[in-house]
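Peer 1: got a structure for you, letters missing:
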C-alpha cells in the first residue's frame, strides 16, 4: 500500500504544479483584462513654453576661483549666445572692460548655454576662447530665446556659490550700450554702504501677458494665468544688489518658471515681498537711439544702440576726456 502511494507521488506533484501554473496563467490574463478596461493614470502635460528649471544643470565652463582673492564691487552678467564671438570681444574692449572705472573692482562674465544645432563644433571654439579670457560661464541647457530665464538663473546660482559677497550686479544683454562709469557714480556710489534688496532699471508696471501665439513674447494661460505681471525691470539691462542673487536663486526653485526672463525676476521679487526701486528718470532707455556722446554720457542703458563694429568705432570718442559736454 505504501509502495503504491509512493509510486503515485510524482503524478500528484505534477497535478499540483500544473494546477498552480493554470491558476497563475488565468490570474495573469484576468489582471491584464482589468488593466485594459481601467484608464491609465493621468500624466501631467507641460506646455512647450513652460521652462524646465533644474538644479541639476552642470557647468560646462566655469570660473569658480574668480572671487577667492576678494569680492568685486560690481559684476557684469552679460547674456550672450555661444556663437557671438565678435560681440564678446567688442564688449571686452569697450563697456565691459574691467578697468573702465578707476578705483572700482569690476568682474565681467558672459553667460551662455549650448547651441541647439551646432553645439559640438562650437564648443571647442568656446573652450579655447574661455581658456584665453577666463570670463565665460556655461551650463548644459539649450541656448534658446525661451531659455533666457535659465541663463539669468545660472548667473544667480554662480554668484550664490562662488561670489556671494559682491556688492552689486548688472544683468545686461549683449546688444545694449552700458555706461558703467555713470551708473557707478550716480546709482551705486561706492563710498556708501551697499544697498540691500535693491533692483532698479526701466520699470514696467501693470504690463499684461501677450496672448498672441505669433508674438515673440507670447505667454500662454497655462504658463502664467494672471491678468497682469508684478512690476519688473525691463530685460535689456538692470542693476541689483548682491544679496538678491541668493534670494532669487532660492525662491526660483519653489515657483513655476516662465519664459519671460525679466518678468520672472519681477515674479521672484513679488514672492520675496521685495519691491523694485525707481531710478532717476531717463537713465534706462529701452528704445533705439542715435549715437550722440553728450546724450549718452547721462544715461546708464540704451537698447539697442550699435552692432559690435559700430561699438568699437564710437567707443574711443565716447571715452575722450577732451570733448566736454554742457551740464
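Peer 2: Good, I have the coordinates. Since we're looking at a predicted model, the values are computed, not measured.

Peer 1: From here on, just use CA atoms for contacts and neighbour counts.
Peer 2: Noted.

Peer 1: how about the strands in the stretch 201-327 of the chain?
Peer 2: Along the stretch 201-327 of the chain, the stretches classed as strands by DSSP state E, counting those that start in this stretch are 203-204, 232-233, 237-241, 284-285, 301-302.

Peer 1: okay, now the one to match up with it:
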C-alpha cells in the first residue's frame, strides 16, 4: 500500500512539472505577429564628436568619420528628427588650404601649438603629412618576372636603405639577400631608397647609384626626402609598388640594411606553416603596451601636441615577415590611417585597422644577442634575424651557416 502511494505521488509531481512547462512556454514564447517587426532604438546610439587636441588624433578622427556611413548619415539627417546631430562641423571636413596634398601645408604651424619649438625633422613631417604620392625615379618593373620560369617569387626581400650605404647593400647581395633559388624556393631582393638631398648635407652620389643599379637592377628609388621620420612614406610607397609590380609574392620580408637574416631559417619556418596561419602571417619582435617618447633628446620624440594615447602592438622595424596575402589589405588600411612619423608603429596601426595583431617570434632579435654568443656560429642557427651587424659580420655569419662541416649538436 505504501509503495502505491509513493508511485501516485511521483506521477502527480511529474504531471505538475509538465503543466508548469506548458504554461510558461505559452506565455513566454515570442508573438508571431511581432517576429517581423524591426526594433528601432528610441534614442541615438552615437554621441556628438569633439575634436582631439592632438594633431594626429584629429586627422584620424576625420578619416574615421569619412569612412563611417552611420555617422555621416547622422550628421546629414535633415528629416526633422529631434535627435539628429546636425550639420557636419567645420573641423570634421578637414579641407586644407591647399588643393594639392603634396604642397606644404602651412596651416599646421597654427594647428600644432608648439610647432615652432619642434625638431626640424618633425616640422618637415607635419608640413608634408598629407602627401602619399611621390615620383618613382628608379623602378624594376619586371623584377618579379625575372625569376626562373617567370613565376612570382616565393619570398620577396625588401630592404630599407640609404643612398650612401653601398657596402651594406653589397654585403646583403653576397649573403642573406642573395637573389635566385635558395632551398628550392625563388627569392627576389629589392632595396628601397628615397632622395638623399643636399639639404641634409648628403654628397651627390647619383652617378654611383646609376652604376650600381645598372649592374644589379634591384634598386627602387622615389623622389622624396629620405629621413628617419619619412620611413613611413617608404612603407606606403612600397605597398603600392607591390600591388602593381609584385602582387603574386607569397611572403615578404621587410627590414633594415644593418640586420642579419637567416634566410635559410626563414624558408624552413615558412615550409612548416599551416594554410590558415600562413594567410594572415605577420611575425617579428613584437612590442606591446608602448607609448610615445616625450623626451626631446630621444630620436623617437613625439610631443603631446601630435599624439595622445598608447601604441597598438607592433613589430620592431628592424625586420618582420608577413604573408603576401596581407599586402593588398595593408595598402587599403594605410589609406584609412593618418601617416605617423614612426614607420613600425604606423604598420601596427594599419594591422589594428584590419583587426589583426603581429605575432611575436623569439627568433627575431632586434635588440641583438648577448656579447658572449656573437662569435658562436651555432647561436645563429635557431635565429631568424639579429640586429645590428656590420657588412663584414653579415658575410661571416652567412659563411658559417652555409658551412657543411658546422656541427651544432
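Peer 2: Everything's here; your move. These figures come from a predicted structure and were not determined experimentally.

Peer 1: Output the strands of the stretch 201-327 of structure 1 as a markdown table; include the columns distance to residue 130 of structure 1.
Peer 2: Conversion of the strands of the stretch 201-327 of structure 1 to a markdown table gives the following (distance: least, CA to CA, whole Å):
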| stretch | distance to residue 130 of structure 1 |
| --- | --- |
| strand 203-204 | 34 |
| strand 232-233 | 30 |
| strand 237-241 | 24 |
| strand 284-285 | 31 |
| strand 301-302 | 27 |
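
Peer 1: Relative to residue 47 of structure 1, which of these is closest?
Peer 2: Residue 47 of structure 1 sits nearest to strand 232-233 of all the strands of the stretch 201-327 of structure 1, at 23.7 Å, using CA to CA.

Peer 1: aligned partner of residue 252 of structure 2 in structure 1?
Peer 2: Aligning on TM-score structural alignment places residue 252 of structure 2 opposite residue 169 in structure 1.

Peer 1: Wait, a helix at its match?
Peer 2: No - secondary structure of residue 169 of structure 1, determined by DSSP: H, G, I helix; E, B strand; the rest coil: strand, with no helix assignment.

Peer 1: ok, the residue nearest to it when sequence neighbours are not counted - contacts?
Peer 2: Distances taken as CA to CA, 6 or more residues apart in numbering put residue 75 closest to residue 169 of structure 1, at 4.6 Å, once the chain neighbours are dropped. Residues in contact with residue 75 of structure 1 (CA atoms under 8 Å, 6 or more residues apart in numbering) are 106-109, 166, 168-170.

Peer 1: Looking at those, which one is closest to residue 245 of structure 1?
Peer 2: Using CA to CA, residue 169 comes nearest to residue 245 of structure 1 of the contacts of residue 75 of structure 1, at 8.6 Å.

Peer 1: Which stretches in structure 2 count as helices?
Peer 2: 2-28, 55-66, 69-75, 90-93, 108-111, 120-127, 166-173, 206-216, 231-245, 263-271, 275-279, 327-334, 343-353, 391-401 (DSSP state H).

Peer 1: Provide the aligned range in structure 1 for the third one.
Peer 2: Against structure 1, there is no aligned range for helix 69-75 of structure 2 (TM-score structural alignment).

Peer 1: what distance separates that helix from the centre of its chain?
Peer 2: Relative to the chain's own centre, helix 69-75 of structure 2 is displaced by 28 Å; criterion: CA atoms, centre = their mean, to the nearest Å.

Peer 1: Also the last one?
Peer 2: Helix 391-401 of structure 2 has its C-alpha centroid displaced from the chain centroid by 29 Å (CA atoms, centre = their mean).
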